[in-house]
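>>> starting from these lines, generate the structure:
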Amino acid sequence: MAKEKKLPKENRHLKRFYYTVDQAVEKPFNWQQMWRLLGYLKPYSKTYLPGAMIAMLVSTAVRLLVPILIGKVAIDVAIANEDPTMLTYLVIGIGILYLISYVGNVYRIKWVNILGQNVIYDIRQHLFSHVQRLSHRFFDSRSAGSILVRIMNDINSLQELFTNGIINLLMDVVTLTGMIVILVALSPKLALAVMIILPIMFYISTKLRRSIRRSWQDVRIQQSRLNSHLNESIQGVRITQSFSQEKENEAFFEGINTDSFESWRVATKKSAMFRPFVEMSNAIGTIILIAYGSHLILLGEANGGIEIGTFVTFAFYLGMFWEPISRLGQMYNQLLMAMSSSERIFEFLDEQPNVKEKEDSIELTNMKGRIEFDRVQFSYDNDRIALHEISLDIKQGQNIALVGHTGSGKSTISNLISRFYDPTEGTVKIDGHDLRDVKLDSLRQQISVVLQDTFIFSGTIMENIRFGQPDASDEAVIEAAKVVGADEFIQRLAYGYETEVEERGNILSAGERQLLSFARALLADPRILILDEATASIDTETEMKIQEALQRLLKGRTAIIIAHRLSTIRESDNIYVLENGKVLENGSHDELMKQEGEYFDLVKSQFQMLDAI
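Below you'll find the predicted structure:
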């Protein structure tokens, strides 16, 4: 018996963090959803699917025919009439039938596996493509681990359904139907006696349905939470080690791992109840066959009984009868698992972007770069307003800066310009066009954002710089790196521009990663450039080198610079000082210094900090 596992008491309250998004969905068995899932078979309805079904029907027909040949022909005719020639032909004929069945099974297995793998590929591709198009709000409320589970684990759980389940289900249904028809035709009384257990079996399996389905749904939820914590723990391992929190993290993981273990134990325990029940039914059916069948043989065919060959045929079919029923029981559990996973997959597929593109949206070509905020208000949730009726007019080619304390609304403004979110009230325009009327790709292809925590993909240095402009030549990539001052450190790497960087660019320093992001932005040649704390990770010496590069990077482009380091924004055409989502003051550096307002205090406090150092 498995040892009972419990979450350490001091960590139990932490479970709430992982129980916020993935909650159990209590729904009845949804056949409409199952038909939707089976819709992924449609592209293969003229190729692999009919081929697999024909091969299945051939092998099934052989299985149904052989017991009749043995019982009714071999025993009741050939043996009864002592006809060795007929027996010889029967043996040869049955051998040929089994050979045909073998060939049919080979092609059935081959085609259903090809079919299943193609369907899994299509579902995973569809889900990934859809998730990539969802708005930032979707990712704000879900961890990367929980999304990963649905794209990988939940779709993998459908593999058995599509590779074997569907065709096996049809094969078992055809086999059962054929056997019932044959048994009733041979002896209605004996057939009724043997199959009397079926209604009881159906009733009990129906009662188990809800409980089994809920258990497998819980398994998926626990796997999602486990994956979320694993993803977070691996990415944050440096922080964990720096604070010596390995034991606490292990205890926390033990609790989540225990929940996953328990959910699997409960689900498999409930699912395992079905097969023994089928086997018990098989035993009862065999007892009925022997008892009642013997009685009918003794009665004789003339008195409403049966022949020995009929009894043997019933025995063959009875041995075959419970096998498909057992598989149908397993198939039902498989179906429940598939339903649980498909609910979670379709939940994501049914998720619509908060930022929607209109059907008649316009293509924003030859962007000039003028940005207008007209009384814009925005909130990430109903409890906190991030921007209060902000109005901005940023001219084409103008270089403006946003400054203010953390949470003042600077990054929110940049998010609205890229239309990662839509304003709650008011309008954001570029070149006079409301962003809600513009095609998203045409907008974002002309905007580059350089963040403080730049993301470096696995691959070469060359591929990372080329990310925003995939068709750029090697010479253009190298030139962009030279302009921003990245070429110097790249040439020192073992393989230069062909150096493979690890996940998130861990072989590079924070400053080097930031220089790559500048090169990436320059190569993309945007009309609007947003630098969101882009120089925060660069040391003072590197910053001095990059100031000249920034002049070229910003030339002819509308630029929005968000910075705490005020030395990087002195030359800005206009500086907006934000506080609690409102513009307190704006003007050039010299104008704001003369006002001796909030900006003056920010500059003064920063210089005092430098003097203290």
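
>>> from here on, just use CA atoms for contacts and neighbour counts.
Will do.

>>> chain center to stretch 334-346: distance?
Relative to the chain's own centre, stretch 334-346 is displaced by 13 Å; criterion: Cα atoms, centre = their mean, to the nearest Å.

>>> please apply the same query to stretch 532-548.
Relative to the chain's own centre, stretch 532-548 is displaced by 38 Å; criterion: Cα atoms, centre = their mean.

>>> ok, and what's touching that stretch?
411, 414, 449-452, 484-485, 510-511, 514, 561-565, 568 (Cα atoms under 8 Å, 6 or more residues apart in numbering).

>>> pull out the buried positions in that stretch.
For stretch 532-548, a neighbour-count test (16 or more other Cα atoms under 10 Å) marks 532-538, 543, 546 as buried.

>>> ditto for stretch 137-156
143-151, 154-156.

>>> ok, now stretch 594-607?
Buried-residue list, stretch 594-607, by 16+ other Cα under 10 Å: 598-600, 602-603, 606.

>>> before we move on, back to that, so which of the contacts of stretch 532-548 sit within strands?
Mapping the contacts of stretch 532-548 onto strands (DSSP state E) picks out 449-451, 561-562.

>>> elements contacting the helix or strand residue 174 falls within?
Per DSSP states H and E: residue 174 is located in helix 166-186. With contacts taken as 3 or more Cα pairs under 8 Å, 6 or more residues apart in numbering; DSSP states H and E, helix 166-186 sits against helix 48-68, helix 188-194, helix 308-349.

>>> now with 10 Å, please.
Applying 3 or more Cα pairs under 10 Å, 6 or more residues apart in numbering; DSSP states H and E, we find helix 166-186 packed against helix 48-68, helix 84-132, helix 188-194, helix 308-349.

>>> immediately after the longest one, which helix or strand?
Following the chain from helix 84-132 toward its C-terminal end, the next helix or strand by DSSP H and E is helix 136-140.

>>> the shortest one now?
Helices and strands here follow DSSP H and E; after helix 188-194, the next one along the chain is helix 197-235.

>>> isn't residue 569 right up against residue 551?
No - using Cα atoms under 10 Å, residue 569 makes no contact with residue 551, being 11.7 Å away.

>>> one more sequence to fold, the one below, so I can look at both together:
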Amino acid sequence: MLVLQLVSVAASLSLPSLNADIIDRGIATGDTAYIWRVGGLMLAITVLQVCGSIGAAWCGAQVAMGFGRDVRGELFAKVGSFSAREMNTLGAPSLITRTTNDVQQVQQIVLMGATLMVAAPFMMIGGVAMALTESVRLSWLILAAVGVLAVAVALIVRKMVPGFRQMQARLDVVNRVMREHLSGVRVIRAFVREEREQQRFADANADLTAAALYTGRLMTSLFPVVMTVMNVSTVAVWWFGGHLAQDGTMQIGSVTAYMTYLVQILMSVMMATFMVMMLPRATVSAERITEVLQTAPSVTASANAVRPAALTGVVDFDQVSMTYPGADLPVLQDVSLHAEPGQTIAIIGSTGSGKSTLVSLVARLFDATAGQVLIDGVDVRHLDPEVLWGHIGIVPQRSYLFTGTIASNLRYGNPDANDADLWAALEIAQARDFVSELDGGLEAPVSQGGSNFSGGQRQRLCIARALVSRASIYLFDDSFSALDLATDQRLRAALRPWTSRSTVFLVAQRVSTIMVADEILVLDDGRVVGRGRHTDLLVTCPEYAEIVDSQLGASV
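Got it, this is the predicted structure:
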């Protein structure tokens, strides 16, 4: 690419001198043969210049597009390694903006750098050298023009950097409001809050527009400055060069060549100006991208990570506490438990008591801030995360399906599962009937987030996805809440043989879902206030008895 740029620049710099020769030697003496000969040479050089420019632009585009592809890939991989802690800190809307808009800004500056800025310095230096060969006495014009232009650009760009930083931050806000609007459109309509949401978006949009107008005005002010300097310089060359030509110290062709070289020099400065215009915003975007790439995931594999061939699923909590960053109080305090394969450990408690956090610690979606979580006697922080996650089947509190088909979603649990395995998991999850009635069956389409299914259907498909994995540990985080009582009962009955060799953690709000669990943990403000079987807890744990009474009343 550099060679192509140099060829194009050398061709551009040679043409004005050849044109001056035609004027001063060909036209002035009437030597038609000389005119044809030099004109043919100029035509050949022009063809060479065009080929060099096209080749350099093609190479520059390849470099810039490849750079953008690689950075987006790195960002995606990095975000994929984040735990929920980093996701909450950076925010999904901001991460989307950084992966798309910010990468585009940096990619554009790479493209301009590969095409314009590689040629600009050579054009400027070469133009100065060639201009001096035409006339040294007019060199002060170059110094004056370039100096004025450089000072003006520096003053304007100095104000652009904070403007672009504010612009990107406000773009994050617009994306956040839009994302919340799209995700919560049903809630918005249910509460008739369309006007409020429109006002929220209008305010965010107005703030972004104001920031964009501020930076836009600064950017547009560069063009008049550049054009003014260029036009004044051109007039000055003709004025002072004309006097030199009149005195006989400079020929007309040399004045023409000098003016062309000055224009080329100023064009190089203008190309650099275009780069400078984009540089502040690209700098801000690069800082935001770098922030993501330099964020260290809080959940990582230890240097001497243990990679057992298999995990049986024995889980121990040893005085575990968990405090979220910035929180004043721990969400879990001094939790200890022991669970073995074949056991179902149910967890119940009031909202915010730490139930979801507890099962998240088993899957190491977070790391405990005190104590140890052990699987098969090994601290989860010392297990290779890929091995750990490969032995865990999880059904999150919010049922989520990916765009594709039912089969592709179920095979997230096991890519090698055959159709028989998928139907078996659907049978256990009480989803076989409605899936078999769909056009295409397992190949029935799934919209983004599974929006073409009801809440109960999504939940059952997510349960089936976890069951396909044939995991050693199953984590059901309030995964039966959208099911009616009859379906809930059938599913749990079908689930027992399937999980007979697995350890099951079951978070639930309904007492009927956990009554037959081998052990029930009752959480209150992050502490275990009761443990045991249903009948025992009715006597020994007032908190549990209160929950049961509120749900089942006299039927217990």
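
>>> which of the buried residues of stretch 594-607 of structure 1 fall in helices?
Secondary structure from DSSP state H places 598-600, 602-603, 606 of the buried residues of stretch 594-607 of structure 1 in helices.

>>> before we move on, the earlier item: can I get the buried part of the contacts of stretch 532-548 of structure 1 as one PyMOL selection?
Per 16+ other Cα under 10 Å, the buried members of those correspond to this PyMOL selection:
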select buried, resi 411+414+449+450+451+452+484+485+510+511+514+561+562+563+564+568
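
>>> redo the ones in strands among the contacts of stretch 532-548 of structure 1 as CSV? Include distance to residue 56 of structure 1.
Formatted as CSV, these follow (distance: Cα to Cα, whole Å):
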residue, distance to residue 56 of structure 1
449, 56
450, 58
451, 57
561, 66
562, 66
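
>>> run the chain-centre distance for stretch 374-381 of structure 2.
The answer for stretch 374-381 of structure 2 is 33 Å, by Cα atoms, centre = their mean.

>>> how about the nearest residue to the equivalent of residue 180 of structure 2 over in structure 1, chain neighbours excluded?
Using TM-score structural alignment, the equivalent of residue 180 of structure 2 in structure 1 is residue 232. Spatial nearest neighbour of residue 232 of structure 1, chain neighbours left out: residue 145 (7.9 Å); criterion: Cα to Cα, 6 or more residues apart in numbering.

>>> what do you get for residue 364 of structure 1?
residue 442 (5.4 Å).

>>> average gap between the one helix or strand that neighbour maps to and structure 2?
In this assignment (DSSP H and E), residue 442 of structure 1 forms part of helix 440-444. Superposed on structure 2, helix 440-444 of structure 1 shows a mean distance to its aligned partners of 0.8 Å (mean Cα distance after the TM-score superposition for structure 1).

>>> pull out the buried residues from that helix.
440, 443-444.

>>> tell me the SS of the aligned partner of residue 238 of structure 2 in structure 1?
When structure 1 is aligned by TM-score structural alignment, the residue opposite residue 238 of structure 2 is residue 290. Three-state call for residue 290 of structure 1 (DSSP: H, G, I helix; E, B strand; the rest coil): helix.

>>> swap in residue 520 of structure 2?
Using three-state DSSP, the structure places residue 520 of structure 2 in strand.

>>> residue in structure 1 matching it?
Residue 520 of structure 2 maps onto residue 575 in structure 1, by TM-score structural alignment.

>>> residues contacting its match?
Residues near residue 575 of structure 1 by Cα atoms under 10 Å, 6 or more residues apart in numbering: 399-403, 560-562, 569, 585-589, 591-592, 599.

>>> and if you look at residue 336 of structure 1?
29, 209-210, 212-217, 271, 330, 342.

>>> secondary structure element for residue 529 of structure 1?
strand 528-532.

>>> structure 2: matching residues for that strand?
Here strand 528-532 of structure 1 aligns to structure 2 at residues 473-477, judged by TM-score structural alignment.

>>> and the matching stretch, how far from the chain's centre?
So, by Cα atoms, centre = their mean, the centroid of stretch 473-477 of structure 2 is 29 Å from its chain's centroid.

>>> where's the spatially most central residue of structure 2 relative to residue 112 of structure 2, distance?
The centroid of structure 2 falls nearest to residue 99 when counting by Cα atoms, centre = their mean (3.0 Å). For residue 99 of structure 2, the distance to residue 112 of structure 2 equals 20 Å [Cα to Cα, to the nearest Å].

>>> same question for residue 495 of structure 2.
60 Å.

>>> residue 143 of structure 2 now?
26 Å.

>>> hang on, the earlier thing: in PyMOL, select just the buried ones from the contacts of residue 575 of structure 1.
The PyMOL selection below is limited to those of the contacts of residue 575 of structure 1 classed as buried (16+ other Cα under 10 Å):
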select buried, resi 399+400+401+402+403+560+561+562+569+586+587+588+589+592+599
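
>>> what is the corresponding segment of structure 1 for stretch 53-66 of structure 2?
Going by TM-score structural alignment: stretch 53-66 of structure 2 matches residues 105-118.

>>> coming back round to it: and of the ones in helices among the buried residues of stretch 594-607 of structure 1, the nearest to residue 556 of structure 1?
The closest of these to residue 556 of structure 1 turns out to be residue 599 (Cα to Cα; 26.8 Å).

>>> the residue mapped onto that closest one from structure 2: what's it in contact with?
In structure 2, the residue matched to residue 599 of structure 1 (TM-score structural alignment) is residue 544. Going by Cα under 10 Å, 6+ apart, residue 544 of structure 2 touches 348-349, 511, 520-524, 529-531, 534, 537-538, 550.

>>> again, 7 Å this time
Contact analysis of residue 544 of structure 2 by Cα atoms under 7 Å, 6 or more residues apart in numbering lists 522, 537-538.

>>> residue 143 and residue 112 of structure 2 - which one has more neighbours?
residue 112 (21 against 12; other Cα atoms under 10 Å).

>>> related to what we said a few turns ago, can you get me a residue count around the match of residue 180 of structure 2?
Count around residue 232 of structure 1 with other Cα under 10 Å applied: 13.

>>> for residue 465 of structure 1, what are its contacts?
477, 516, 519-520.

>>> recalculate using a threshold of 6 Å.
Applying Cα atoms under 6 Å, 6 or more residues apart in numbering to residue 465 of structure 1 gives the contacts residue 520.
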